[in-house]
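K.L.:
show me the folded form of this:
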Amino acid sequence: MLKMMIVDDEEIERRALRMMIERYVPEVSVVGEAENGRLAVELAMELQPDLMTMDIKMPGCDGIEAVSLLHERLPAVKFIMVSAFDEFEYARRVMKYGVREYLVKPCKKEHIVNAVRSVVSDIDSEQRERNRIGELRRQAEQADAVLEAEHVAALLADRMPVGEPGHWRRLAGITDAREGAAIVVSVAGNGAGWTEADRRRAYEWIRSRIKRQIRSLVGPMTGLHVPVLAFPDETVPDGAGGGLSMRSRLVRSVRAFLLLGERELPDRKLAVGIGRAGAADRELVQSYYEALAASQVPHASGYGFFEDMPVLPDDVYPYPRESEEQLLRAVRRGDAEEAAAAFERYMDELLSMTRYDLERVKYDLQKLFAEPVRLLREHGLEARWPNALPALRDEHELRRHAASQLRMLTERLREWYADEHRGSIERAKAYLAERFDRELSLEETAEFVGLNPHYFSKLFHESCGVTFIDYLTGLRIEKAKELLADPKQILKDISLRVGYRDPNYFSRVFKKTVGVSPSEFRCALSVPSG
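P.N.:
Down below sits the predicted model:
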């Protein structure tokens, strides 16, 4: 029902008008009366009417002045002006304030009723038009949200159509070179008892609130996780004239989002994982998997960065590292059958160690797949992440899907190795990476790949840019550097672990390659920077 106010300095006029409206225009409710313009403005600000009848000639603040003030403060209100003077100048002065009707006293009943009904019709038409435009805007926003979510899903699944990179970033006002980071918002619980409507409401709330806090592209809800590509504003000041770091900007936005969640979703516990920053699509995909891992680790603050996640020892975080290494060795060689068998052993141990905690298993599988995906991409091959893992809820489905994805990646490597020259060198490099801690010769490696030693030496140098012995030495020295960072490792043991039986010879080779002795290198590591 529409609300109406009557403004006239004569009480009898107000009563008569009220009676006519209540009897002949029942869709309008008279909510207030005022005897002058000043009171009319005050009361209208309180009652927020849809239309008002306004006498022009009143003591103090007259009708024209009152209408001008109200038009500025309540521009949606419609006015019917009433005057004892049929003068064009009065009509002209008030029409610019949105006055719809001008009545001259004394007014016939039918003129008043028709004038009010005409204004009511105008208000109804405007409301229908606003509703129509609002519905079109809502539909457009929904379509944009669906397309945006599909874009994010395609990017994270590495199935972006040709010509699409950067398209949605530009539509969202984000430049191609702008640095961002992936965020994963997870809803605590297993979703048991959730209806599709529950899931949709949770997703729509997360999407709208996260966009309120940060410029972003929001992907679809998978399981109980929502992926977000966040691009914090670069001009946020830190209070000291400088700009906040990417990390600080993300923390500020995520904290505000989680506070909203506590107030508006008290029955849903939200957690946020944040990956490392990057600008390229590939870096954002990697950031997503880091954010997914970080979102699955409990944090007192409700959010956590992947870069802050501790590397826990096996006695605190049981993990089948030996089985994982056997599996990855088979994958690196492109041996699909051996990799499949190794994966079954790995999964058996992983499920047992995690006590069949599927969320933990998914998290560990995401980390496992990072190595074969990285390897294929380094060789210039297409490699898709197993994007469906987070949504799987059954141990057998999880095992079957992960095994299928791993076989696909391994067979891609095997096909790549099938090229005679390239494959021989890559298989030789994989062989060296597995056995650099032993005594190795060029002849033994050439025999492994089935090539004449002389031809293999020439081919290796041409392909790698270094000689066979220099490449092997590089592998050993890099591993030695890694071991020297651990003060518990003694030099003699390090020498043996990187393939040198004579510690003195190892020290000479290390110093020739690095420029300092192993002891000096270790001392330099222990000196605090800055």
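K.L.:
CA only for contacts and neighbour counts going forward, please
P.N.:
Fine.
K.L.:
residues touching stretch 250-261, excluding its own?
P.N.:
Residues outside stretch 250-261 that contact it (C-alpha atoms under 8 Å, 6 or more residues apart in numbering): 209-210, 213-214, 232, 268-272, 302-303.
K.L.:
now the two most distant members of these.
P.N.:
232 and 268 (25.5 Å; C-alpha to C-alpha).
K.L.:
can you show me the helices along the stretch 1-150 of the chain?
P.N.:
11-24, 37-47, 63-73, 88-95, 109-156 (DSSP state H, counting those that start in this stretch).
K.L.:
just to revisit the earlier point, quick one: the contacts of stretch 250-261 as a markdown table, columns for secondary structure too.
P.N.:
Listed next are these as a markdown table, based on DSSP: H, G, I helix; E, B strand; the rest coil:
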| residue | secondary structure |
| --- | --- |
| 209 | helix |
| 210 | helix |
| 213 | helix |
| 214 | coil |
| 232 | coil |
| 268 | coil |
| 269 | coil |
| 270 | strand |
| 271 | strand |
| 272 | strand |
| 302 | coil |
| 303 | strand |
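K.L.:
next up, for comparison:
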Amino acid sequence: MKRVLVVDDERPVVETIELMVRRDLSAEFSVVGEASSGREAVEKAQTLAPDIVLMDVWMPGISGLDAVREIRARGLACVFILVTAYERFDIAREAMELGVLDYLLKPVVRDKLAAALRAAAAFADRRFELERREIEHREREERLRSFVEEAFLRAVMSGDGSGFDPERYRAALGIPGTRAVVGAAAFRALPGSPDPRDEIRGLYGSFRQAVRYKTRALAGPLRSGFSAVLLPVSGMDSAEAEIEALRVGLTQALYSELKDGRIRFGFSPAAPLGEAPASWIAAYRECLGLGSADGFGPSNPAASAAARREDEKAFLESLVSGDPDRARWALERILESMRIAGEPSVSVRYRLIGLFAEACRNLEVRGFLGTGTAGRLLDLDGLRSAPGMEGLAEAARALFSAIAQAVGEAPRWSVPVARAAAYIREHFSRPISLESAAASIPLSPARLSRIFAEETGRTFSEFLTGVRIEKAKELLSEPGASVKLVSAACGYPDPNYFARLFKKETGYTPTSFASVSREGTDEKP
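P.N.:
Predicted coordinates:
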């Protein structure tokens, strides 16, 4: 049903039109308001949002045509029908220029009113459909542009200049000129963030919005905590000014994120668009603090080795301290220094494998990774068999993401409780007690017992039993496992006591559990 506003300073005319609509056209139209002057018509149109306006030409104050002009200026999508006592060419011409659809002569006749309203309703429907199609077309264009923009920036972020053809993208993206500045953006959640991955996605969203609405640059996809920004420049003379404008725009939009280090940028010098992949590497290196493209990192081998050791130390410490983004940053620096050295040698590859192995052991000892999870993550065949430097880097990032996810899901205990849990995991095969664990921290047994139960939800003894039983299940799954040897390896010198306890905890005897595990059935608990 279409909404109608009736505007006329003659009350009988208004009442007659309202009566005809209510009596004969109520299934199609509804009079939602009336006005007796041009100014009132403008106000009512603003508040009532009618589909159709029946507008008298001559009224006190501003005329009907002036009211139409003002309503149009305010962007309201009304269809106008003039109501007039005179057939004058000058009025008709001005009305046509304002987009008035039709006019009715007074006194208004029911059939002509119905025809005019139906024509206006059909016009409104057609206009709505055209607007809807135009919006859909724009949305399709925007989706296509976003797809092309992402494909273009992905090609840039690959760092591989072979086969890179910017002309494929220039026309679709409307890139002017043949030169560009490439920037790298790194995103890092603050330590203690409840959901670092979600925070990084939020930072990337703020970055992408700032690039899109505050600059004329292009923003790349989010990959391993990094993204790219590409700014076309007109020429060498204007490059510095355009780069400065980009920096200012990003700084204004992302001031707090840049100030606290959650977002960091690096930029390449202006270069031909065809060299964008190489420019990305330069910007990426600057973002990591490894130097510019022409420096390729520290020239002193001793300094380079020292930096590598510092990055490895930061990687290990950050994982244990609960700062996975700092660890990821350190890993990216390690991978970049490896990439600079060329294809990874066997020794370099195994040094990276050893770094991940040490990280998993540290996390397991401190209670942040369960034994089974640590064992699964320590399957490092992906790093051993990854082809080339790019394959190795992708495998390392995937493994790091799996470790960071497992650590993020682990409970974050206090230092005394974490140390007690680590003590249990390290010494479960020996006769240990609450007293011996408390002495290793050091802390009084009573206080350790209380905070351990509060934070883990289990008593010290229950936690110790759980660790031993999980290890026993792991050992019993091995071919040829002996219940007696497994019992001793898990801190139970009496195999009979071990068997009773194992059945109580799992519902299986050690022998039946070993049998089910080796058969690979779904009955394993």
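K.L.:
TM-score of the superposition?
P.N.:
Once superposed, chain against chain, the TM-score is 0.52 (TM-score structural alignment, normalised by the length of structure 2); 347 aligned residues with a C-alpha RMSD of 5.0 Å.
K.L.:
would you check how far apart residue 177 of structure 2 and residue 259 of structure 2 are?
P.N.:
Computed as C-alpha to C-alpha, to the nearest Å, the residue 177 of structure 2 to residue 259 of structure 2 distance reads 33 Å.
K.L.:
correction: the previous question concerned residue 464 of structure 2.
P.N.:
Residue 464 of structure 2 sits 45 Å away from residue 259 of structure 2, going by C-alpha to C-alpha.
K.L.:
which of these two has more residues huddled nearby?
P.N.:
It is residue 464, of residue 464 of structure 2 and residue 259, that has more neighbours when counted by other C-alpha atoms under 10 Å, with 21 against 11.
K.L.:
skip the chain neighbours and tell me the closest residue to residue 216 of structure 2.
P.N.:
Of all residues not flanking residue 216 of structure 2 in the chain, residue 231 sits nearest, at 7.0 Å (C-alpha to C-alpha, 6 or more residues apart in numbering).
K.L.:
check contacts around that neighbour.
P.N.:
180-182, 216-218, 243, 246.
K.L.:
among these, name the ones in helices.
P.N.:
Residues of the contacts of residue 231 of structure 2 located in helices (DSSP state H): 243, 246.
K.L.:
top of the contacts of residue 231 of structure 2 by neighbour count?
P.N.:
Of the contacts of residue 231 of structure 2, with other C-alpha under 10 Å as the count, residue 182 tops at 33 neighbours.
K.L.:
now do the strands in structure 1.
P.N.:
With strands called from DSSP state E, structure 1 shows them at 2-7, 28-34, 51-55, 78-83, 99-104, 181-187, 216-218, 225-230, 270-274, 303-305.
K.L.:
dump these into JSON lines; add distance to residue 434 of structure 1 as well.
P.N.:
Listed next are those as JSON lines, based on distance: least, C-alpha to C-alpha, whole Å:
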{"stretch": "strand 2-7", "distance to residue 434 of structure 1": "82"}
{"stretch": "strand 28-34", "distance to residue 434 of structure 1": "86"}
{"stretch": "strand 51-55", "distance to residue 434 of structure 1": "84"}
{"stretch": "strand 78-83", "distance to residue 434 of structure 1": "83"}
{"stretch": "strand 99-104", "distance to residue 434 of structure 1": "87"}
{"stretch": "strand 181-187", "distance to residue 434 of structure 1": "34"}
{"stretch": "strand 216-218", "distance to residue 434 of structure 1": "42"}
{"stretch": "strand 225-230", "distance to residue 434 of structure 1": "37"}
{"stretch": "strand 270-274", "distance to residue 434 of structure 1": "34"}
{"stretch": "strand 303-305", "distance to residue 434 of structure 1": "33"}
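K.L.:
out of these, nearest to residue 144 of structure 1?
P.N.:
Closest approach to residue 144 of structure 1 among the strands of structure 1 is made by strand 216-218 (10.7 Å; C-alpha to C-alpha).
K.L.:
what stretch of structure 2 lies opposite the closest one in the alignment?
P.N.:
Aligning strand 216-218 of structure 1 against structure 2 (TM-score structural alignment) gives residues 217-219.
K.L.:
burial count for the closest residue to residue 22 of structure 2 other than its chain neighbours?
P.N.:
Once flanking residues are discounted, residue 22 of structure 2 sits nearest to residue 30: 7.3 Å by C-alpha to C-alpha, 6+ apart. When neighbours are defined as other C-alpha under 10 Å, residue 30 of structure 2 has 17 of them.
K.L.:
verify the stated contact: residue 30 of structure 2 with residue 23.
P.N.:
No: counting by C-alpha atoms under 8 Å, residue 30 of structure 2 sits too far from residue 23 to count as a contact (10.7 Å).
K.L.:
tell me how far residue 66 of structure 2 lies from residue 8 of structure 2.
P.N.:
Distance from residue 66 of structure 2 to residue 8 of structure 2, by C-alpha to C-alpha: 14 Å.
K.L.:
so these two - more neighbours on which side?
P.N.:
Set side by side, residue 66 of structure 2 and residue 8 show more neighbours around residue 8, with 25 against 16, by other C-alpha under 10 Å.
K.L.:
which residues does that one contact?
P.N.:
With C-alpha under 8 Å, 6+ apart, residue 8 of structure 2 has these contacts: 14, 34-37, 55-56, 59.
K.L.:
got it, and residue 399 of structure 2?
P.N.:
Contacts of residue 399 of structure 2 by C-alpha under 8 Å, 6+ apart are residue 377.
K.L.:
and what of residue 307 of structure 1?
P.N.:
Per C-alpha under 8 Å, 6+ apart, neighbours of residue 307 of structure 1: 275-276.
K.L.:
now do the helices in the stretch 401-530 of structure 1.
P.N.:
Assigned helices in the stretch 401-530 of structure 1, in chain order: 420-435, 442-449, 453-464, 468-484, 491-497, 503-514, 518-526 (criterion: DSSP H, counting those that start in this stretch).
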